[in-house]
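>>> Okay, structure incoming, though there's no sequence with it:
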């Protein structure tokens, strides 16, 4: 069947109407501008709504199926579906990408989600609260070019949530902080300005902080399983086992994710600088351009520590993230170089073998 995709092409200014199937999945000019009408008809656009071990679950206009693994894609990506060779489906250029260094001893990069508009960094008003972890998540969001919001759940269970809010606000002046009860109608009201039709949001955080509960609240259902936390240490239990997009009745796409026990940053120098822009501004005022901020005279950072305008613990976290990011990025660059060299060796061997057969 030939479908009319003209409404999605650049320059189109359709009158007010009901959103199409693609628009309900988050389609817009960012993606339409990358292709022409012929390509849209021959290879219909689909969005990756879930990633399974068996492949990618994709949805589009009249399409809802699982294709084999192959495209280097993650949940939230838009593909041009190649019906004849689905493994060769083209991934459209992303407007945002959340990634981390994969857990374990390997040096691979794990793609978390693509084409996200708002990242809600979720933590609880209890023992789970950790400023250093919040800084990591916010740095990852900044690096991806995504608007971050810090959500403090279980505010109804805390004796006084104000101290948690105050600490969270110190992460960055650019990041809003919202404290709420993840259940009932409160999330839909408190997050309404971010959860608009056509937008895609994601909840990120540890297990047990209320990500699935928040998703259920926005969807108005109890379809997504939830579990409580352990009483002894407030740590959560894994409930969500895969990243999957869900559509609200208002047209917002919500990505529920498994909890992350390890978040190693890589290729995130700009995001870290954005989170710690107060320290970066101080560093720019040091007498020496190569100041290590240890014992050098004229160090603006040491002066700020001395007059109590900079928290030494915040400085220590900045140093730690910088060192981690530099190591991970260098390791990744080294791996990429080795992969290129190996690929070149394989191509050379294949060419030599072909020449011998002639």
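Perfect, I can see it now. What you see is a predicted model, and the numbers here were worked out from it, not measured in a lab.
>>> from here on, contacts and neighbour counts on C-alpha atoms
Will do.
>>> Tell me which helix or strand the residue nearest to the spatial centre of the chain sits in.
Geometric centre of the chain, nearest residue: residue 98, 3.3 Å, by C-alpha atoms, centre = their mean. Using DSSP states H and E, residue 98 sits in strand 97-101.
>>> Check which element follows that strand along the chain.
Next along from strand 97-101, by DSSP H and E: strand 109-114.
>>> following that following strand, which helix or strand shows up next?
Next element after strand 109-114 (DSSP H and E): strand 118-124.
>>> Show me what that next one is packed up against.
helix 131-144, strand 147-153, strand 200-205 (3 or more C-alpha pairs under 8 Å, 6 or more residues apart in numbering; DSSP states H and E).
>>> dump the residue contacts of residue 176.
For residue 176, the contact set (C-alpha atoms under 8 Å, 6 or more residues apart in numbering) comprises 148, 149, 150, 169.
>>> one more time with 6 Å
Residues in contact with residue 176, defined by C-alpha atoms under 6 Å, 6 or more residues apart in numbering, are residue 149.
>>> what about it, distance to residue 24?
27 Å (C-alpha to C-alpha, to the nearest Å).
>>> who touches residue 115 in this structure?
Residue 115 touches 76, 94, 95, 96, counting by C-alpha under 6 Å, 6+ apart.
>>> Swap in 8 Å and give it another go.
Shown in contact with residue 115 (C-alpha under 8 Å, 6+ apart): 76, 77, 94, 95, 96, 97, 200.
>>> Of those, which is the nearest to residue 43?
residue 77 (15.1 Å; C-alpha to C-alpha).
>>> The closest one is in contact with residue 89, isn't it?
No. Using C-alpha atoms under 8 Å, residue 77 is not in contact with residue 89; the gap is 11.5 Å.
>>> what is in contact with these two at once?
Counting by C-alpha under 8 Å, 6+ apart, residue 77 and residue 89 have no contacts in common.
>>> ok so residue 59 is a strand residue?
Yes. Counting by DSSP: H, G, I helix; E, B strand; the rest coil, residue 59 is part of a strand.
>>> this is the comparison structure:
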């Protein structure tokens, strides 16, 4: 059975992608979208159909962040090989586990990020704030999706809490097990658009994906009633076509979410705290009790929740540390480059004698 063929528009191609390409690029290569990333290469779709392509080491070395599901690449006409990465419109990323602070791509060229939580013990406002910061940093519209609403007698209370955290972003409560219950998501699922689901394990991301795709072959694990936590249901990132013609990226549940140097993202996610800080009497206010501190006044009067203030401070420390680590890594790379060039010059001089 032949693989389906989609037009570039159906795959999510935008005219803005071509602005960063030259005529020569299209003479020797064609654009294709990354559906999945494997150790042996990439599964891609293009107007020519489906293919598996390899990524040369020179392309890998030129990338600051690895190729992600949702990326567009140029594939060489003569070989099933990536010629280059097309400049991204957006990239959802986090800092990977460990101490080296490396950036880890989650999904690329996403129009809407569905931040999924559930109306039970999994609901965590501070975790939502982290996901919202990632979306704002990437310039992607965030939408908070609350699952298990049909199993909760106080779903309205969870929706109200989410509105308080999301501050202007849409919040929708859904029953992921019923296709008719997903109508609230329809406005973000136009043909050619790309959405991604992120959230903890067991909150219903894969169930939502299955319902939108109309394919139940991707099995999900039921949530454990005793602790309201789920098992990992997705082990890798993949991109699927929904019944409406939109593309959806399902992601594994994340045990740890570090936002890295997401300065603008954190500021946008906490715009209320930022506004209060700017209203302090002194520009260098530490918000620890100085006279005229607008943040402290808001905390004392209950206009700013103590939990939200603590969450903001924690993320600010994380951003500061990640920025410092990035600068140090850049300086180390620069010094290594200088040493390597000096060694090459010395070698050429010795050979020229």
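Yep, that arrived. Small disclaimer: the values here were computed from a predicted structure and weren't measured.
>>> need the helices and strands packed on strand 118-124 of structure 1 in CSV with distance to residue 284 of structure 1 and mean neighbour count, can you?
Shown next, in CSV, are those (distance: least, C-alpha to C-alpha, whole Å; neighbours: other C-alpha atoms under 10 Å):
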stretch, distance to residue 284 of structure 1, mean neighbour count
helix 131-144, 20, 22
strand 147-153, 26, 24
strand 200-205, 32, 24
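>>> CSV please, covering those and showing distance to residue 318 of structure 1.
What follows is those, written out as CSV (distance: least, C-alpha to C-alpha, whole Å):
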stretch, distance to residue 318 of structure 1
helix 131-144, 9
strand 147-153, 19
strand 200-205, 20
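>>> among these, which is nearest residue 187 of structure 1?
strand 147-153 (9.9 Å).
>>> Which residue range of structure 2 does the helix or strand just after the closest one align onto?
Downstream of strand 147-153 of structure 1, the next assigned helix or strand under DSSP H and E is helix 162-169. Aligned by TM-score structural alignment, helix 162-169 of structure 1 falls on residues 156-163 of structure 2.
>>> Stretch 326-336 of structure 1 now?
By TM-score structural alignment, stretch 326-336 of structure 1 lines up with residues 320-330 in structure 2.
>>> now do stretch 102-117 of structure 1
On the basis of TM-score structural alignment, stretch 102-117 of structure 1 is assigned to residues 96-111 in structure 2.
>>> In that stretch, which residues are buried?
Using 16 or more other C-alpha atoms under 10 Å as the test for burial, stretch 96-111 of structure 2 gives 96, 101, 102, 103, 104, 105, 106, 107, 108, 109, 110, 111.
>>> Export these to JSON lines and append columns for distance to residue 258 of structure 2.
As requested, these are exported to JSON lines (distance: C-alpha to C-alpha, whole Å):
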{"residue": "96", "distance to residue 258 of structure 2": "7"}
{"residue": "101", "distance to residue 258 of structure 2": "9"}
{"residue": "102", "distance to residue 258 of structure 2": "11"}
{"residue": "103", "distance to residue 258 of structure 2": "10"}
{"residue": "104", "distance to residue 258 of structure 2": "10"}
{"residue": "105", "distance to residue 258 of structure 2": "12"}
{"residue": "106", "distance to residue 258 of structure 2": "12"}
{"residue": "107", "distance to residue 258 of structure 2": "16"}
{"residue": "108", "distance to residue 258 of structure 2": "18"}
{"residue": "109", "distance to residue 258 of structure 2": "21"}
{"residue": "110", "distance to residue 258 of structure 2": "20"}
{"residue": "111", "distance to residue 258 of structure 2": "22"}
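>>> Which residue ranges of structure 2 form helices?
8-11, 15-18, 23-28, 57-61, 125-138, 155-166, 205-213, 263-269, 271-278, 294-301, 306-352 (DSSP state H).
>>> how about those in a markdown table, adding distance to residue 176 of structure 2?
Shown next, in a markdown table, are the helices of structure 2 (distance: least, C-alpha to C-alpha, whole Å):
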| stretch | distance to residue 176 of structure 2 |
| --- | --- |
| helix 8-11 | 25 |
| helix 15-18 | 34 |
| helix 23-28 | 42 |
| helix 57-61 | 38 |
| helix 125-138 | 19 |
| helix 155-166 | 14 |
| helix 205-213 | 5 |
| helix 263-269 | 26 |
| helix 271-278 | 31 |
| helix 294-301 | 37 |
| helix 306-352 | 29 |
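>>> For residue 247 of structure 2, find the nearest of the ones you listed.
helix 8-11 (7.8 Å).
>>> which residues does the corresponding residue of structure 2 for residue 181 of structure 1 contact?
Correspondence of residue 181 of structure 1 to structure 2, assessed by TM-score structural alignment: residue 175. Contacts here follow C-alpha under 8 Å, 6+ apart; on that basis residue 175 of structure 2 touches 147, 148, 149, 150, 181, 182.
>>> which of those residues still touch in structure 1?
Mapped onto structure 1 and checked by both residues aligned by TM-score structural alignment, their matches' C-alpha atoms under 8 Å, the contacts of residue 175 of structure 2 keep the contacts 147, 148, 149, 150, 181.
>>> Turn the buried ones among those into a named PyMOL selection, would you?
Only the buried entries of these go into this PyMOL selection, using 16+ other C-alpha under 10 Å:
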select buried, resi 147+148+149
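>>> from the kept ones among the contacts of residue 175 of structure 2, which two are the most distant?
Every pair of those checked by C-alpha to C-alpha; the farthest is 148 and 181, at 11.1 Å.
>>> circling back to that earlier point, mind checking which of the helices of structure 2 is nearest residue 229 of structure 2?
Across the helices of structure 2, closest to residue 229 of structure 2 is helix 205-213 (C-alpha to C-alpha), at 13.1 Å.
>>> Residue 134 of structure 2 versus residue 315 of structure 2, what's the distance?
11 Å.
>>> Need the overlap of contacts for the two.
What both residue 315 of structure 2 and residue 134 touch, as defined by C-alpha under 8 Å, 6+ apart, is the set 259, 266.
>>> What is the neighbour count of residue 130 of structure 1?
15 (other C-alpha atoms under 10 Å).
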